[in-house]
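Asks: What would the 3D arrangement of this be:
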Amino acid sequence: MSYTDGPRPKRGRAVLWGSVAVAAVALAATAIHLTGALAAGPTETTNAAQTLPAAATGTDTGTPLASPSAPKPTGAKPSAKSPPKAPPQQPTSKGGWVPVDKTVWQQQVAAYQSRKVDPVPAGVADIAEFRADCTYSHRLADDPIVFPGLAGASHMHSFFGNKAVDADTTAGDLTKFTATTCKPVVDHSSYWVPTLYDAATKKPVEPKGFRVYYRSIRNNSTGMMPIPTGLRMIAGDAKKRVATPRGAHGQFYCAFYGPGDLDGVARSSNGNWPICDPNSYATLHYMLQYPDCWDGKHLDSPDHKQHVAYGNDKGCPADHPVRIPSLTFDITYPVKGTSAGYYLSSDPTGRTASSMHGDAFLMWDADAMNKRTKNCVLQRRQCDNDGYEH
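Replies: Next comes the predicted model:
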């Protein structure tokens, strides 16, 4: 068996979207939450709170591993676990900076700069983005960014993309064990979010759609560079505990086909979760946006955020000068909402949506990343999973 064709062994431990309308509505919702939030100057200290809904700031800490690991011995397949009644006691991890390999980065830059753009077919929209569409892979109480090597140290996460990811995963693993739930398959990255649970049944609710946009979130793509292989970062705040009533930033909302109320026609009994129109196709939805500037020096930082920052239409902050595509997680859950509502594994007690967050451990084939960044984001043309969308 080749581990590139399936999940790698584990160590010691027992949609595509149905309609373009959904994406359009999701983008509209993002615009509602982000209106007026991208005006910070390029040299000021910018952070998620200035640019995003309230759910997009965070304080998770940990030390990612920088070097590849040896193949892992066979172990039991991960199994779904019931959520804890309270967040598990999380061990303290020593924070640290993970430097980029300068030679590897320079090689990627040289290849990117020498690449010519491909001819654009007629009818391609002037939207600066490409994307990956992923399905649910597995669920573990692991976080290889925040708690590397510490199996079970995290709250429960739902993983998408690379099928081999657990607490021990390193950048080298992502290039070696490449089976993925994403299209295109040249995206070997892993993406994960806290698991959502039905408050009445305490059963997990896994997304039916998980799209990752890579895009320019500005009115130009000047100086756009590809994302370096091995970059990892977090958006959102797993420790945030504030109510998410109707109209709140960072709330879940109702995605729908055609007219409808993004905030839902009703709310859960605690007011934190929308209830979507039962007579529509609306279901619960969440969008999470990442920074678009990188310091050019580190693949990770002690809080998994300091090495990246938000820029603006004029460019990036002086201490984060490399402009890169911004990720947006666009997540659809197959539920309409209930009076009992839901809770995230990161906040089973407060049962708000404010602790929603996402982790991205990025490992694309370098040439594929270069090609898409140049054709789609730098040139400001809309691409789907495989290239120009037409």
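
Asks: make it CA atoms for all contacts and neighbour counts henceforth
Replies: Will do.

Asks: Report how many residues lie close to K85.
Replies: 11 (other CA atoms under 10 Å).

Asks: Between its first and last residues, how far does stretch 32-47 reach?
Replies: 19 Å (CA to CA, to the nearest Å).

Asks: all helices of this structure, in order?
Replies: Along the chain, counting by DSSP state H, helices occupy 20-34, 48-51, 102-114, 171-176, 366-372.

Asks: what's the closest of those to A132?
Replies: helix 366-372 (11.2 Å; CA to CA).

Asks: Let me have the helices of the chain in a markdown table, adding mean neighbour count and distance to H320 as columns.
Replies: Shown next, in a markdown table, are these (neighbours: other CA atoms under 10 Å; distance: least, CA to CA, whole Å):
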| stretch | mean neighbour count | distance to H320 |
| --- | --- | --- |
| helix 20-34 | 16 | 22 |
| helix 48-51 | 20 | 14 |
| helix 102-114 | 14 | 16 |
| helix 171-176 | 20 | 22 |
| helix 366-372 | 20 | 20 |
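
Asks: Could you save the ones you listed as TSV and add columns showing distance to V205?
Replies: As requested, the helices of the chain are arranged in TSV below (distance: least, CA to CA, whole Å):
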stretch	distance to V205
helix 20-34	20
helix 48-51	27
helix 102-114	39
helix 171-176	26
helix 366-372	31
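
Asks: Next, the second sequence, to be compared with the first:
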Amino acid sequence: MRIHKRGTSRRKLAALLLAGVLAVSGGSVLAAAAFAGQSPWWSQPAAAEQLGTVACGDIGASLASVPEAAQADIDLDLADLDAQVADAYRSLWEPGSGGDEQRVMSELGKKRSASLRKLAASAGPDSGLPADLSGMANCSIRRDLVVDASARDYAPDAAGPAAPSKAPNSGPVALGRGFVAITSVAPNVARPTRTGPATGTFTSRCGRNENGHLNPDNVIVAPGVSNGAHHMHDYVGNLITDAFSTNGGLAGAGTTCTNGDQSAYYWPVLRVLDGTVESDLKAPGGGRDHNKGRILQPAEVGITYSSTDGDAVHAMPRFLRIVTGDAKALTNGPANAHASWSCTGFEDRQLADKYPICPAGTRVVRILKFPDCWDGRNIDSANHRTHTAFSKAGACPKNFRVIPQLVERVAYDVPSGVRFAVDSFPEQLHNPITDHGDFVNVMTRDLMDQVVSCINGGRRCG
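Replies: Reported below is the predicted structural model:
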């Protein structure tokens, strides 16, 4: 049974920035400036001639609890709110749309008001939503958010297919401000130190999505909604994962994992902007949602479980849902940003809001770390986050228990000198800080017991 509750506490900004991803050279990535008392990147003044984006309050993140019987209706309402923002962004910035800012934003506010009233009625008095919803209905055009995250830096022009870079191996100038040479970044990530005895690892080998399992759904955040993600996802593991997957369906499905792990692992695709286009150029989740270019199949996919600090781990329940990262981090800020970017051979240097330019012969690497603490009761929560948490200084929050930490490492052979971008919601402008991953545990109890035994016993399995 899914139980939808969440705590009301919020992480404070200073504690939200990832220590291992922030400090980089050249003034290029994330808000190392925040620690020096300077304005962070998401609140800097606008630059001239800068593209803006549509910023709205994240309603789903504000939910404290919802009745289980109303969850399906609320999921649909939240998906409608996402679609409204995407439509408004398209109306404003697509060539030939004739978007008028005042008219578009006024219409968006009216649509959001209607959806919010409907959602609040379903969610009930304990939802955590304010009695006056007008503030949450209103959105703004934010140009300050994209000083170093312009759509011009990451994505092709909206009017047509991607254009290749001006010259191969021509460096950051040709690729845009959204890219930084990994060789210019100082090492900023230390090897983890495990003080406890649980030093083992468990690996599921699930392939590289050779079977082309792709869709723009999200069964965790938008179940029952086609194109609920507004961007394309890569899947490995469970063979049937889409918006309409049920627990029973997932449990009865096949898997790409060699050990029988039926879990669903998925993340946004990476596209290269080399002048070629994908078959979804005019489709939802693809070009219609400003995700253009050729989808790259991963060259490597690593799925590994371990104990962050060496503390003994407990078994995850079957059908536990866990998300990491924030698909709306550009407008939400970096509170839940837990993805990083690097290159093979340089993984002690990681970036968050820039893409890496990798030396010849190396691969672009995405690293997605998932929460390693669970509340011991719920397989999901109203905002899909607060039933899990990241440990801090080797400790889980009170009444939470340590679970195996899932780390996904996905590497790509990106052609030298060619721009690339992660798929995103249209208004998130392909900023790499929006990278994220989703996981549904569908391991059998026997397989999960193996995971726990290998980690706690200090063995390397899989």
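
Asks: wait, which of the helices of structure 1 is closest to D300 of structure 1?
Replies: Between the helices of structure 1, helix 171-176 lies closest to D300 of structure 1; by CA to CA that is 11.5 Å.

Asks: For the closest one, grab the matching residue range in structure 2.
Replies: Alignment of helix 171-176 of structure 1 against structure 2: residues 247-252, by TM-score structural alignment.

Asks: now that stretch, how far from the chain's geometric center?
Replies: 24 Å (CA atoms, centre = their mean, to the nearest Å).

Asks: Among the helices of structure 1, single out whichever gets nearest to N312 of structure 1.
Replies: helix 48-51 (9.5 Å).

Asks: Superposed on structure 2, what's the mean shift for the closest one?
Replies: Helix 48-51 of structure 1, aligned to structure 2 and superposed, deviates on average by 5.8 Å (mean CA distance after the TM-score superposition for structure 1).

Asks: Can you say which of the helices of structure 1 is nearest to R211 of structure 1?
Replies: Closest among the helices of structure 1, once you apply CA to CA, is helix 20-34, at 9.4 Å.

Asks: what range in structure 2 matches the closest one?
Replies: Under TM-score structural alignment, there's no match for helix 20-34 of structure 1.

Asks: Of the helices of structure 1, which is nearest A141 of structure 1?
Replies: helix 171-176 (18.9 Å).

Asks: after superposition, how close is the closest one to structure 2?
Replies: Following superposition, helix 171-176 of structure 1 is found to deviate from structure 2 by 1.4 Å on average (mean CA distance after the TM-score superposition for structure 1).

Asks: quick revisit: residues contacting the match of helix 171-176 of structure 1, please?
Replies: N238, I240, T241, Q262, S263, F319, V442 (CA atoms under 8 Å, 6 or more residues apart in numbering).

Asks: quick one on the thing from earlier: ok, which of the helices of structure 1 comes nearest P278 of structure 1?
Replies: helix 20-34 (16.9 Å).

Asks: re earlier: I'd like to know which of the helices of structure 1 lies nearest to A200 of structure 1.
Replies: Using CA to CA, the helices of structure 1 put helix 20-34 closest to A200 of structure 1, at 27.3 Å.

Asks: Can you name every helix or strand that the closest one contacts?
Replies: strand 253-255 (3 or more CA pairs under 8 Å, 6 or more residues apart in numbering; DSSP states H and E).

Asks: rerun at 10 Å
Replies: Here helix 20-34 of structure 1 touches helix 48-51, strand 253-255, strand 283-289, strand 326-332, going by 3 or more CA pairs under 10 Å, 6 or more residues apart in numbering; DSSP states H and E.

Asks: Identify all contacting residues around that helix.
Replies: 17, 37, 50-54, 211, 247-251, 253-260, 262-263, 282, 285-289, 328, 330-332 (CA atoms under 10 Å, 6 or more residues apart in numbering).
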